[in-house]
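K.L.:
pasting the sequence and the predicted model now:
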Amino acid sequence: MKLEVEILQIRDSSYQIGYQTGESIRNKAIVNTFGLITKSKIDINNMKNIYNTFAPYLIEELEGIAASLHIPFSKAACLFSGYDVPKTEAMGCSAVMTKDYYVRNYDFGPELYDGIFSMVQPENTFASAGYNLQAIGRHDGVNEYGLTIGLHFVSNIDYSVGLSPWISIRMILDTCKTSDDAIQLLKEIPHSACYNFSIGDNHGNIAVVEATPSNVFVRQDDELLSCVNHFQIDELKRKNRQFSEESSLKRNKYLQKFKDNKPSYHEMFNHFSDEQSPLFFNHYKELFGTLHTFAYSYEQQTILTSVARSNKAMEINFKKWLNGQNIKDKILYGIIEY
């Protein structure tokens, strides 16, 4: 099965970013999929209150999507806001952070994958690049200040009405400059489920935030951190999923070996993207298949990314893009093998 990821490059208002994103997804099956897995009605006022507190411009982006898809704002909010989303089971995602680079895999099923890589330069927030989730959210990404972040599902224990982690990531990319800024915002955002957030910045500060609807803890290190799908803070271990912990522990053990012999940026990327790697999975029917690899070098200011089984990674000089030089690529191509 072919996997195609569209590349969007938008330098405009938040409304227009939403409108153009809506045009991109209008004829994609993912819109109908969101309609099946999201609620038909949410508390719009509460959603707006949260957005107005942390990211009011995203309301404009939702308005743009609504106009593009010719649907009411209330419907767009249910489909794409990431607020009060029903429980979903997710499996994979592995990351490693050093003072030099950030590298991660996103593992899930293609039926719930937007298939969009967005590079946006809004008028009123920070520019960023990353993979879309639920249209306006992000799986992972980097912003103009070299702040990188990705999400890692842990469990639905103590599930609560709140924001999905992919919207939290979008808010962080749009408004935070450093790892410390991101940590502080993650302590304030109302989380809906248990997730890890892998974080790094161009000052060499790396962290893993272990977040639940009721508690947020932080792990930090000077050299290397790994992040997978279980909590490592003692106070949170009871919230781990037992059936997934073994796989997560194995991946974490594999990543920890790089502390003694740290690979280069490109070597680490290959450790994640190579289909023969212990970090690459093809259990797509079980929502545990590698869909993309995302990496960022703080010194080089370059993005390195590829989708599953691609024969070529895309490397982006992010500094040049921020200065107005668009990339030529339009689509990332890969292959899904069940």
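P.N.:
Good, I have the coordinates. Remember, predicted model here, so these are calculated numbers, not experimental data.

K.L.:
rest of the way, CA atoms for contacts and neighbours
P.N.:
OK.

K.L.:
center of this protein - which residue?
P.N.:
By CA atoms, centre = their mean, the mean C-alpha position of the chain lies nearest to residue 139, the distance being 1.5 Å.

K.L.:
packing partners for the helix or strand harbouring residue 58?
P.N.:
Residue 58 is part of helix 57-69 when elements are defined by DSSP states H and E. Using 3 or more CA pairs under 8 Å, 6 or more residues apart in numbering; DSSP states H and E, the elements in contact with helix 57-69 are helix 14-25, helix 44-54, helix 73-80.

K.L.:
okay, those helices in TSV with distance to residue 277 and mean neighbour count next?
P.N.:
Formatted as TSV, the entries for the helices and strands packed on helix 57-69 read as follows, by distance: least, CA to CA, whole Å; neighbours: other CA atoms under 10 Å:
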stretch	distance to residue 277	mean neighbour count
helix 14-25	32	22
helix 44-54	38	15
helix 73-80	34	21
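
K.L.:
next, the one to line up against it:
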Amino acid sequence: MVLRLGGRRASAVPSRLAFRSLAEAAPGSAWREIFQDGWPGWRDWYLARGGERAALDRSLAALRRYMPEMERIWSRLVETAQADGDAAHFLTFWSPPRYLVNCSQAVLDDRSGPILIRNYDLDPELNERTLLRTRWLDRTVIGMIEGMAGLADGMNDAGLAVSITFGGRVEFGQGFGVPLIVRYLLEVCRDVADAVEALRHVPCHMSYNVTLLDRSASWATVMLAPDRPPFVTESPFATNHQIGIEWPKHGRDSRTLERSDHLDRVLKASGLAQPALERAFLSSPLFATGYDRGFGTVYTAVYRPMAGAMSLIWPDGNRHDCSFGDFPIRRFHVEYGGFGSRLVSVTDGEMTAGVAPYGTGESLMTCGPG
């Protein structure tokens, strides 16, 4: 789940919450598990905030117009979940109710190659806490699930990495929820140039900053909005504003300028490399501990597109490392509190039923919808 404008109150500080890493090629038992766990909460939010089954035809028309490659994925997801009309419409991500997440993200090119790092800030109980490796079309994708089928951040086997932050504006319009846009970029794009071109043509229903990095160390941050054209920048970082502070209360509450100024100083440090950048993201003001207020760092993700590797990291020094070729199926528990967060247990599991190792099994390019 995600933090919503006008949604439920943030929970009390959680003690322990479960994460999982799952893998399968086409949507099957692993994705069905994600749907069954996530849909009850998403359904309550979606219907309470105005989601309508009657809009399905219009939503599918928008999907075909702007992201035609995603219709085949949508059909398989609906079939796999045995989705009713509400879920089928939700999975198009067309003009969903308003929501936001607060995050920081940055890119760096050090001696080991380019890096994309991000903090995902939210009430941890509202996040789906699932790392999923898939091959839904013709690219293998690793990323953190958002909205069951979308992604908050991720990387594909062509070497493109993507991450999002909320853009700090209240404007709302017709367009897609940004998690599906991230999924789309990683399913169809090879590099930053491809992704920038795609973002120029796909409407986003709220303001978000999309930071892109590829294995050649090209990067861009694209500022999306429902009421103005995408603004492409060469900024190597983003927090929760675009062209200045346009929502003053949110700007104060999220400390977006403080985090932005801090990132600017960190990235200008001579000889900066991955270890120092990770330490910065695991420390204040980038790392947030206001879990009781719905604004704490749920996870820190580090993507290395040249190596095809990524990590989830915690302030206690623990990390979950994986790559396209070495992707352990795990469940692990993270503890949150005023101290921050720490990894407290890890359980390695057998492959979920129907889950295929990397490079095996069908993708939607071969099996088709239904």
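P.N.:
Ah, there it is. All figures in this text were calculated on a predicted structure; none of them were measured in a lab.

K.L.:
so for residue 5 of structure 1, which of the helices and strands packed on helix 57-69 of structure 1 sits nearest?
P.N.:
Proximity of the helices and strands packed on helix 57-69 of structure 1 to residue 5 of structure 1 was assessed by CA to CA; the nearest stretch is helix 14-25, lying at 11.1 Å.

K.L.:
next helix or strand past the closest one?
P.N.:
In N-to-C order, the element after helix 14-25 of structure 1 by DSSP H and E is helix 29-37.

K.L.:
re the thing from before, the inter-axis angle of the helix holding residue 58 of structure 1 versus helix 73-80?
P.N.:
Relative orientation of helix 57-69 of structure 1 with respect to helix 73-80: 100 degrees, computed using axes from the mean of the first three to the mean of the last three CA atoms, to 10 degrees.

K.L.:
what lines up with residue 141 of structure 2 in structure 1?
P.N.:
Taking TM-score structural alignment as the criterion, the aligned counterpart of residue 141 of structure 2 in structure 1 is residue 128.

K.L.:
so what's the residue count around the closest residue to that match other than its chain neighbours?
P.N.:
Closest residue to residue 128 of structure 1 apart from its sequence neighbours, by CA to CA, 6 or more residues apart in numbering: residue 143 at 3.9 Å. Each residue near residue 143 of structure 1 was counted by other CA atoms under 10 Å, and the total is 26.

K.L.:
residue 143 of structure 1 and residue 175 touch, don't they?
P.N.:
No - under the contact definition of CA atoms under 8 Å, residue 143 of structure 1 does not touch residue 175, with a separation of 9.1 Å.

K.L.:
which residue packs closest to residue 120 of structure 1, ignoring adjacent ones?
P.N.:
Closest residue in space to residue 120 of structure 1, ignoring its immediate chain neighbours: residue 10 at 4.9 Å, by CA to CA, 6+ apart.

K.L.:
the one you found matches what in structure 2?
P.N.:
In structure 2, the residue paired with residue 10 of structure 1 is residue 24, using TM-score structural alignment.

K.L.:
surely its match meets residue 32?
P.N.:
No - the pair residue 24 of structure 2 / residue 32 is not scored as a contact, 11.1 Å apart, by CA under 8 Å.

K.L.:
returning to that earlier point: distance of the residue nearest to residue 120 of structure 1 from residue 146 of structure 1?
P.N.:
Spatial separation of residue 10 of structure 1 from residue 146 of structure 1 under the definition CA to CA, to the nearest Å is 19 Å.

K.L.:
ok so, going back, turn the helices and strands packed on helix 57-69 of structure 1 into CSV, including distance to residue 265 of structure 1.
P.N.:
Compiled in CSV, these are given as follows (distance: least, CA to CA, whole Å):
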stretch, distance to residue 265 of structure 1
helix 14-25, 31
helix 44-54, 33
helix 73-80, 34
